[in-house]
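Participant: From the sequence below, what's the structure:
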Amino acid sequence: MLNKVTESAAQAMSNITDGATILIGGFGLAGQPAELIDALIERNARDLTIVSNNAGNGETGLALLLKSGCVRKIICSFPRQHDSYIFDDLYRAGKIELEVVPQGTLAARMQAGGSGLGAIYTPTAYGTLLAEGKETRTIDGIDYVLEYPIKADFALIKAFQGDRWGNLTYRKAARNFGPIMAAASKHTIAQVSEVVDLGVLDPEHIVTPGIFVHEVVHVGA
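Facilitator: Next up, the predicted model:
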């Protein structure tokens, strides 16, 4: 009987090793898989590359992961905010690498990774510092920058409901990057507020089908 529900967040982190690339969902704190991140910190894998929308808020979740010293590099769109002081301190001290990617490009690169595309052309960042050293091309009179897919060893995402096959639904804005991250990783771990029986989820409401999900962790509301 196929059952992807994992006993605990700690167990779900057991396969994460040093040097892994991990996609972490969330738009700020909305949809951030906080319990999975806490378990990742306890796992204490080192030299990680993290791909997320931002570089953490305050001293919780993603910011706490950076503070733990587990992260070698972060790829994100918004590294600096009013409460991103942990990232700021690490970056200024040369203790973390940063790759800034415009938000739409970040999403498109992950979509390309999940769709099996070799690369994409985007007009975003053409003529800026972010395009330096990258291939460019003019198509129909518009200048584009070549960007390569983002794929990862693991994705940590937050969903609302999940079943034992790994089918997921999301709650409003908490959906954000979850679906595309699930498709772009080799091993997706989803924390859910509710685990429901097979057949409860309306197929029309399932955003991420179980084929993209490998483990489901119930963390409550």
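Participant: can we go C-alpha only for contacts and neighbour counts from here?
Facilitator: Noted.
Participant: Which elements pack onto the one helix or strand residue 105 maps to?
Facilitator: Using DSSP states H and E, residue 105 falls within helix 103-115. Applying 3 or more Cα pairs under 8 Å, 6 or more residues apart in numbering; DSSP states H and E, we find helix 103-115 packed against strand 120-122, helix 178-183.
Participant: Mind doing that once more with 6 Å?
Facilitator: Helices and strands touching helix 103-115, as assessed by 3 or more Cα pairs under 6 Å, 6 or more residues apart in numbering; DSSP states H and E, are absent.
Participant: Could you check that helix and say which residues are buried?
Facilitator: Neighbour-count burial for helix 103-115, counted by 16 or more other Cα atoms under 10 Å, picks out 103, 105, 106, 107, 108, 109, 110, 111, 112, 113, 114.
Participant: Against residue 39, how distant is residue 180?
Facilitator: Relative to residue 39, residue 180 is positioned 22 Å away (Cα to Cα, to the nearest Å).
Participant: Please say which of the two ends up with more neighbours.
Facilitator: A count of neighbours by other Cα atoms under 10 Å puts residue 180 above the other of residue 180 and residue 39, at 24 against 18.
Participant: quick one: the more buried one and residue 136, what's the gap?
Facilitator: 25 Å.
Participant: And for residue 186?
Facilitator: Distance from residue 186 to residue 136, by Cα to Cα: 30 Å.
Participant: Could you do residue 6 as well?
Facilitator: Taking Cα to Cα, one finds residue 6 at 45 Å from residue 136.
Participant: Kindly report the same for residue 98.
Facilitator: Applying Cα to Cα to residue 98 and residue 136 gives a distance of 22 Å.
Participant: Would you confirm that residue 188 contacts residue 158?
Facilitator: No: contact between residue 188 and residue 158 fails when scored by Cα atoms under 6 Å: they sit 10.6 Å apart.
Participant: So for these two, which sits in the more crowded spot?
Facilitator: Neighbour count, other Cα under 10 Å: between residue 188 and residue 158, residue 158 has more, with 33 against 27.
Participant: so the more buried one makes contact with residue 191?
Facilitator: Yes: with contact defined as Cα under 6 Å, residue 158 reaches residue 191; the gap is 5.0 Å.
Participant: circling back to that earlier point, so can I have a markdown table of the buried residues of helix 103-115 showing distance to residue 86?
Facilitator: A markdown table is the format used below for the buried residues of helix 103-115 (distance: Cα to Cα, whole Å):
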| residue | distance to residue 86 |
| --- | --- |
| 103 | 21 |
| 105 | 25 |
| 106 | 22 |
| 107 | 25 |
| 108 | 28 |
| 109 | 27 |
| 110 | 26 |
| 111 | 29 |
| 112 | 31 |
| 113 | 29 |
| 114 | 31 |
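Participant: Following up with a second sequence; could you model it the same way so I can compare the two?
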Amino acid sequence: MTDYGLDPRRVDPEYDRHGGFPVFEAADPGPGFGRFLTAMRQAQDLAVSVNPDPDTWDEAADRVEELVKLLDPFRAGEGAGPANRVPSLPGAGSLLMPPWTVTRFEADGIELEVTFSRYHVGGNSAVHGGVLPLLFDSMFGMVIHATGRPISRTAFLHVDYRKVTPIDTVLTARGWLREAEGRKAFVNAELLDADGNVLAESNGLMIRLLPGQP
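Facilitator: Modelled structure (predicted):
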């Protein structure tokens, strides 16, 4: 698998002129961070699915507040903390992202494996429709990086929902550059189940930032 945590200046010498984004170099926070993410994802699933007695909620709140107290002194700026900078972990180590793993990262296309869970349910055991644009938008950024194009932002993103997206099963997501024209990059992505059925597909436009644009 290609290391998608490379310094973007290697593919974009004008990187600093396109909004001055932090340099997202790969981080190595140690095995404890992976354990932390796993536990937090389990906590997210439980937070939206359990129905305990009222006293248990108070006890749970006490423990979460203790966790907040433990971590609060270590707040770090964007690009400094390990979240979103550990390619070997699901979602690159970001709890915001669905837990995907990159299986292919090439100029002609990227591929991920992703498994949604109870935390992502919108109703009737189906993944919430709003979660899929987050996945696709993340993929569009990966496509831009994989093709060596300059840093860009999403101008628009369109999603077609073809079938219900299930939880607790490994799905495949693919993304690729369809066409490039100057600052514009038109990108596509799709989400498939194990049988190759298209669950959702997306197309979007990524625009290269001009000097000084955030």
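Participant: Drop the TM-score for these two in here.
Facilitator: The TM-score (TM-score structural alignment, normalised by the length of structure 2) is 0.23; 87 aligned residues with a Cα RMSD of 5.6 Å.
Participant: picking that back up, residues shared between the contacts of residue 158 and residue 191 of structure 1?
Facilitator: Shared contacts of residue 158 of structure 1 and residue 191 (Cα atoms under 6 Å, 6 or more residues apart in numbering): none.
Participant: picking up where we left off before, and which of the buried residues of helix 103-115 of structure 1 is nearest residue 71 of structure 1?
Facilitator: residue 106 (19.0 Å; Cα to Cα).
Participant: Would you mind measuring from that closest one to residue 24 of structure 1?
Facilitator: In terms of Cα to Cα, residue 106 of structure 1 sits 13 Å off from residue 24 of structure 1.
Participant: what do you get for residue 190 of structure 1?
Facilitator: Relative to residue 24 of structure 1, and taking Cα to Cα, residue 190 of structure 1 is found at 10 Å.
Participant: more neighbours, those two?
Facilitator: residue 190 (32 against 28).
Participant: quick one: common contacting residues for residue 190 and residue 24 of structure 1?
Facilitator: residue 156.
Participant: where do the helices sit along structure 2?
Facilitator: 31-47, 54-71, 131-146 (DSSP state H).
Participant: Can you tell me which of those is packed in deepest?
Facilitator: helix 131-146 (a mean of 21; mean count of other Cα atoms under 10 Å).
Participant: Quick check: the gap between residue 143 of structure 2 and residue 173 of structure 2.
Facilitator: Relative to residue 173 of structure 2, and taking Cα to Cα, residue 143 of structure 2 is found at 12 Å.
Participant: let me redo that: residue 122 of structure 2
Facilitator: From residue 122 of structure 2 to residue 173 of structure 2 the distance is 20 Å (Cα to Cα).
Participant: of those two, who's got more company?
Facilitator: Ranked by neighbour count (other Cα under 10 Å), residue 122 of structure 2 and residue 173 place residue 173 first, with 25 against 13.
Participant: Show the contacting residues for that one.
Facilitator: 111, 112, 190, 191.
Participant: could you redo the last one with a cut-off of 7 Å?
Facilitator: 111, 112, 113, 190, 191, 192 (Cα atoms under 7 Å, 6 or more residues apart in numbering).
Participant: What is the burial count for the nearest residue to it once chain neighbours are set aside?
Facilitator: Distances taken as Cα to Cα, 6 or more residues apart in numbering place residue 191 nearest to residue 173 of structure 2, at 4.4 Å, with adjacent residues excluded. Residue 191 of structure 2: 26 surrounding residues under other Cα under 10 Å.
Participant: wouldn't residue 191 of structure 2 be in contact with residue 198 here?
Facilitator: Yes: between residue 191 of structure 2 and residue 198 there is a contact at 5.9 Å, judged by Cα atoms under 7 Å.
Participant: could you measure residue 90 of structure 1 against residue 182 of structure 1, distance?
Facilitator: 28 Å.
Participant: neighbour-wise, which of these two wins?
Facilitator: For residue 90 of structure 1 versus residue 182, neighbours defined as other Cα under 10 Å are more numerous around residue 182 (31 against 15).
Participant: Can you tell me how far that one is from residue 73 of structure 1?
Facilitator: Taking Cα to Cα, one finds residue 182 of structure 1 at 20 Å from residue 73 of structure 1.
Participant: Next: residue 157 of structure 1.
Facilitator: Counting by Cα to Cα, the gap from residue 157 of structure 1 to residue 73 of structure 1 is 19 Å.
Participant: of the two, who's got more company?
Facilitator: residue 157 (30 against 19).
Participant: Can you check what angle separates the helix or strand hosting the more buried one from helix 103-115?
Facilitator: Using DSSP H and E, residue 157 of structure 1 maps to strand 152-162. Interaxial angle, strand 152-162 of structure 1 versus helix 103-115 (axes from the mean of the first three to the mean of the last three Cα atoms, to 10 degrees): 90 degrees.
Participant: helices and strands around the helix or strand following strand 152-162 of structure 1, which ones?
Facilitator: Per DSSP H and E, the first helix or strand lying C-terminal to strand 152-162 of structure 1 is strand 168-169. Under the contact criterion of 3 or more Cα pairs under 7 Å, 6 or more residues apart in numbering; DSSP states H and E, strand 168-169 of structure 1 touches strand 152-162.
Participant: mind listing what's buried in the strand it packs on?
Facilitator: 152, 153, 154, 155, 156, 157, 158, 159, 160, 161, 162.
Participant: what helices or strands is that strand leaning on?
Facilitator: strand 21-24, strand 168-169, helix 178-183, strand 185-195.
Participant: now the angle from it to strand 185-195?
Facilitator: Using the same axes, to 10 degrees: strand 152-162 of structure 1 against strand 185-195 is 20 degrees.
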